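Colleague: Show me how the following folds:
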Amino acid sequence: MRLNFLSVFLLGNAQLPAPPAQPITLGEPLLYHAKVDSRTVRVALLEVDYGSEPARQRLRVQVAQSLTVRERIAQELLEQLLLPMGLMGLVLSALVYAGVLRGLQPLKRLEAQIERAGKRSHNAADPLPPIELTSAPQEVYSLASTINRLLEAVARGQQKEKRFLNDAAHQLRTPLAGLIGQTELALHESHEPQVRERLQKVLSAAQRSAHLVHQLLQLARSESNVPMQPLDLPQLACEVAREWTAKALAAGIDLGYEGEEHLSVLGHPLLLREALNNLIDNALHYAGRGATVTVRVYISAPSMAALVVEDDGPGVPEAHMGDLFARFWRGSDKPGGCGLGLSIVEEIALRHGGETLAETAGKQGLRVGMRLPLAENPSLSAPTTRS
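Modeller: Here you go, the predicted model:
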């Protein structure tokens, strides 16, 4: 420390440099860098008055510290304070992360239950089971209860819709059957051309309505819970194909079966029979006279069996392949269809845990069907000859 009084050195280190050329304010410290023995130092300067009038005097005080010392002190502070604080921050971060994960576990269990319930449901028509949580915060319990109430409301709405569709189809079948019978009787008894023409139109409209009611009824049945059982898919396909042989011959169409002799799938016989009926009916209706329609059963993947109906008719444009299974969509204006047959096929395929397929067969034909899970790993057998 050096004391200056009228440029007289009193005490300290006389080598401390003077401040830079700038005004010094009395009573306010001045900080600046300087060199002492080729070492950079930080200097603090303060000038004060002391004494009384008329002998008032000014005292200058300078204090210098080497920057090396300052850097060493800063490094010691970093090592002694920041490092423990950093470690503490990491530990606290890990604790907070673990706490957040533990707090989110009930939501994870809730998500897993909803996902498992969705996997158990083959399609949107299956009601989801209620969500059950054994241990969870009150907020999560409230969320689960709200979801359960929503699921119950959706299930009730679905059941009402199914009952209405089923009841309406049942109620309409009897009067339509009577209308068709009476119209056919009137056609048989009438010999006037104009009357017969009008009766024929009435009969065609009644038959289309009856077909639509039948399709709606099958659609309602396909969306209900049905038991599954192992069955021989090729045997079922051959039986259904034989039932359509007479109608195919009357339409001038060659109908046959090609594929596996035995292949076991887990399914419902009536629903699969209805799906194949719709596929064959669709092929016979649109393929045209002189066409060839083939029912095929084969293994399409290691654990999947394919049930398809293939024809060499006019087919469907590639742009409309995605519309084939849409409800009430029709590929042509040819009378007789209602646009629900392939929709029912899709519902039945989803009910069995499978999927539908539609692709061009040959140059212009159509191959439509569904893939179904195998009941077991079957051994491949030689395809049968066309029947």
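Colleague: make it CA atoms for all contacts and neighbour counts henceforth
Modeller: Fine.
Colleague: Just the buried positions in stretch 273-290, please.
Modeller: 273-289 (16 or more other CA atoms under 10 Å).
Colleague: Show me the helices in the stretch 151-300 of the chain, by range?
Modeller: Applying DSSP state H, counting those that start in this stretch to the stretch 151-300 of the chain gives helices spanning 193-222, 233-243, 245-250, 269-287.
Colleague: Just want the angle from the longest one to helix 269-287.
Modeller: Think helix 193-222. 140 degrees (axes from the mean of the first three to the mean of the last three CA atoms, to 10 degrees).
Colleague: Which other helices and strands does helix 193-222 contact?
Modeller: Helix 193-222 sits against helix 138-189, helix 341-351, with contacts defined as 3 or more CA pairs under 8 Å, 6 or more residues apart in numbering; DSSP states H and E.
Colleague: here's the other one to compare against:
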Amino acid sequence: MDCSSKTAIPKGVRVFPPEETALRRWAERQILTIFERWGFQEVITPTFEYLKVFSGDSEGEGGEKIFKFVDRQTGRLLALRYDPTPQVARLAATTLRHRPLPLRLSYMTNVFRYEAPQAGRQRECVQLGVELIGLERPEADAEMVAMVVEGCRALGLQRFQIDVGQIEYVRGLVDALDLEPDRRRALVSAINRKDTLELELLLQGLDADDKSKQAVLDLPTLYGGKEVLARAQDLAPNRRSQEALRNLTQVYEVLEQYGLADQVIIDLGEARAFEYHTGVTFAAFAQGLGSEISRGGRYDDLIGGFGYPCPATGFAFDLDKVLEAVAAEDRPPLVTSQKFLIIDFNPDKRHALRIARLLREQGYSAARDIIKRDLEGSFDYAVASGISRAIVLGLPHLPQDELLVRDLDSGAEERVPVERFCGEVERGERRWPM
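Modeller: Just a heads-up that it's a prediction; the model follows:
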């Protein structure tokens, strides 16, 4: 067998070495900590489902992007997890149905989507999200946006914005035109791309009133601050769009109370939403990235499809995009834990074992260098492994009851009696750096 066929991996998936994995775990902890602080409890959903759980998204980006296969036992179509939200919605409608509302549920999970191979597109990615179930008030939507902002700040991001829209405002305008399905899809696509020329071509010759057509043509311009809401009010030709605008205005007013108005951009020309979204939608964008790092919105009808009518809203961070944003701002995360390599040249390893145990009990990372090599070789290994400090025992010039602590970044060294060092570590009195 050709060795290359064994070492290759499928397109659209990645393997992460230790350094990248550590960065991903750091970002996950920042986001999950925000979820916990806002009162959300984590749940786990299946990696694969019956296809019908995900296949309702025929109008959006579903369908051909779902990985499908056949259950050999039942012959039914299964699918890899495409979107966690329907899974959490079903959980709320079944297992958690009799819990008091609202439900605050969070998740961190792998998502699988068939993407054409190209730069930046992965077929397997990690999403970290929340679902707030049982609240229909504008405060619930505002809470979701506020959590996204807090999550971005926890990641150290400074150059980001949240675009907020109302999908029912767009649907009200588009439905008023009474288009056949193909033309409707083309129109929605043009709205998403803010392609005013294509919008004009698609609206030509339509048997619809001029105000309705003009309202659609103006959608790409409805982007900015609070003044956009007043402009949109004058353009809305029907009750559905007007009610959606009133709802968005209420959400924006709550965001003002949060002090987040400067972080929020109104985008009423935003039509990129899952089929199940029913109200306010939003996305977080970081400077320098062409796609969002987080997306969410209201979905009041989805849980009803599982037999339990209940309003809900939520959002998710895309971990890969989050890390791209962190890298783009060139703000490496602060290292919050120390790593030690214990190098022991003594035949009797009891001191080394005790030191390793005490360091680990205090929350430090402590590895023993149990390969026979010279001291410089051990130091080189530690540096290559991202270990910041070495503890050395059994050197010829050291008494048996002393150890050497070396800072591998600065080269600074300190000789310490073993018993004093162990006592300071055990009592939490040892301070780093030296």
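Colleague: TM-score for the pair, please.
Modeller: Remark: TM-score between the superposed chains equals 0.19 [TM-score structural alignment, normalised by the length of the first structure]; 117 aligned residues with a CA RMSD of 6.6 Å.
Colleague: Could you provide the helices and strands packed on helix 193-222 of the first structure in TSV, with additional columns for distance to L216 of the first structure and mean neighbour count?
Modeller: Converted to TSV, those look like this (distance: least, CA to CA, whole Å; neighbours: other CA atoms under 10 Å):
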stretch	distance to L216 of the first structure	mean neighbour count
helix 138-189	7	15
helix 341-351	9	26
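Colleague: Columns distance to R102 of the first structure on top of those, output as JSON lines?
Modeller: Converted to JSON lines, these look like this (distance: least, CA to CA, whole Å):
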{"stretch": "helix 138-189", "distance to R102 of the first structure": "13"}
{"stretch": "helix 341-351", "distance to R102 of the first structure": "38"}
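Colleague: right, so of those helices, which gets closest to A237 of the first structure?
Modeller: Among these, the nearest to A237 of the first structure by CA to CA is helix 341-351 (14.4 Å).
Colleague: What's the first helix or strand after that closest one?
Modeller: Tracing the chain C-terminally past helix 341-351 of the first structure and defining elements by DSSP states H and E, one meets strand 355-361 next.
Colleague: relative orientation of that following strand and helix 341-351 in degrees?
Modeller: 130 degrees.
Colleague: Output the contacting helices and strands for strand 355-361 of the first structure.
Modeller: Counting by 3+ CA pairs under 8 Å, 6+ apart, the packing neighbours recorded for strand 355-361 of the first structure are helix 341-351, strand 365-373.
Colleague: Identify each buried residue in it, please.
Modeller: 355-360.
Colleague: Likewise for stretch 18-38 of the second structure?
Modeller: Neighbour counts over stretch 18-38 of the second structure (16+ other CA under 10 Å) mark 24, 26-28, 30-32, 34-35 as buried.
Colleague: now those residues in TSV, with distance to T249 of the second structure and secondary structure?
Modeller: Formatted as TSV, the buried residues of stretch 18-38 of the second structure follow (distance: CA to CA, whole Å; DSSP: H, G, I helix; E, B strand; the rest coil):
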residue	distance to T249 of the second structure	secondary structure
R24	37	helix
W26	36	helix
A27	33	helix
E28	33	helix
Q30	31	helix
I31	28	helix
L32	30	helix
I34	26	helix
F35	26	helix
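Colleague: Tell me which residues of stretch 240-260 of the second structure come out buried.
Modeller: 240-245, 247-255, 260.
Colleague: So which of the helices and strands packed on helix 193-222 of the first structure is nearest Y32 of the first structure?
Modeller: Among those, the nearest to Y32 of the first structure by CA to CA is helix 138-189 (62.3 Å).
Colleague: Point out the other elements, helices or strands, that the closest one touches.
Modeller: Counting contacts by 3+ CA pairs under 8 Å, 6+ apart, helix 138-189 of the first structure is packed against helix 83-120, helix 193-222.
Colleague: any idea which of those helices is most buried?
Modeller: Ranked by mean neighbour count under mean count of other CA atoms under 10 Å, these are led by helix 193-222, which reaches a mean of 18.
Colleague: quick one, helices of the second structure?
Modeller: Using DSSP state H, the helices of the second structure run over residues 3-7, 18-37, 84-93, 138-154, 167-175, 181-192, 196-203, 210-217, 227-235, 239-258, 319-328, 350-361, 375-384, 418-426.
Colleague: Next secondary structure after the biggest strand by length in the first structure?
Modeller: Using DSSP state E, we find that the single longest strand of the first structure is strand 39-50. Following strand 39-50 of the first structure in sequence order, the next helix or strand is strand 57-66 (DSSP H and E).
Colleague: Determine the angle, from 0 to 180 degrees, between the helix or strand just after that following strand and helix 83-120.
Modeller: Downstream of strand 57-66 of the first structure, the first helix or strand assigned by DSSP H and E is helix 67-77. Counting by the same axes, to 10 degrees, helix 67-77 of the first structure lies at 40 degrees to helix 83-120.
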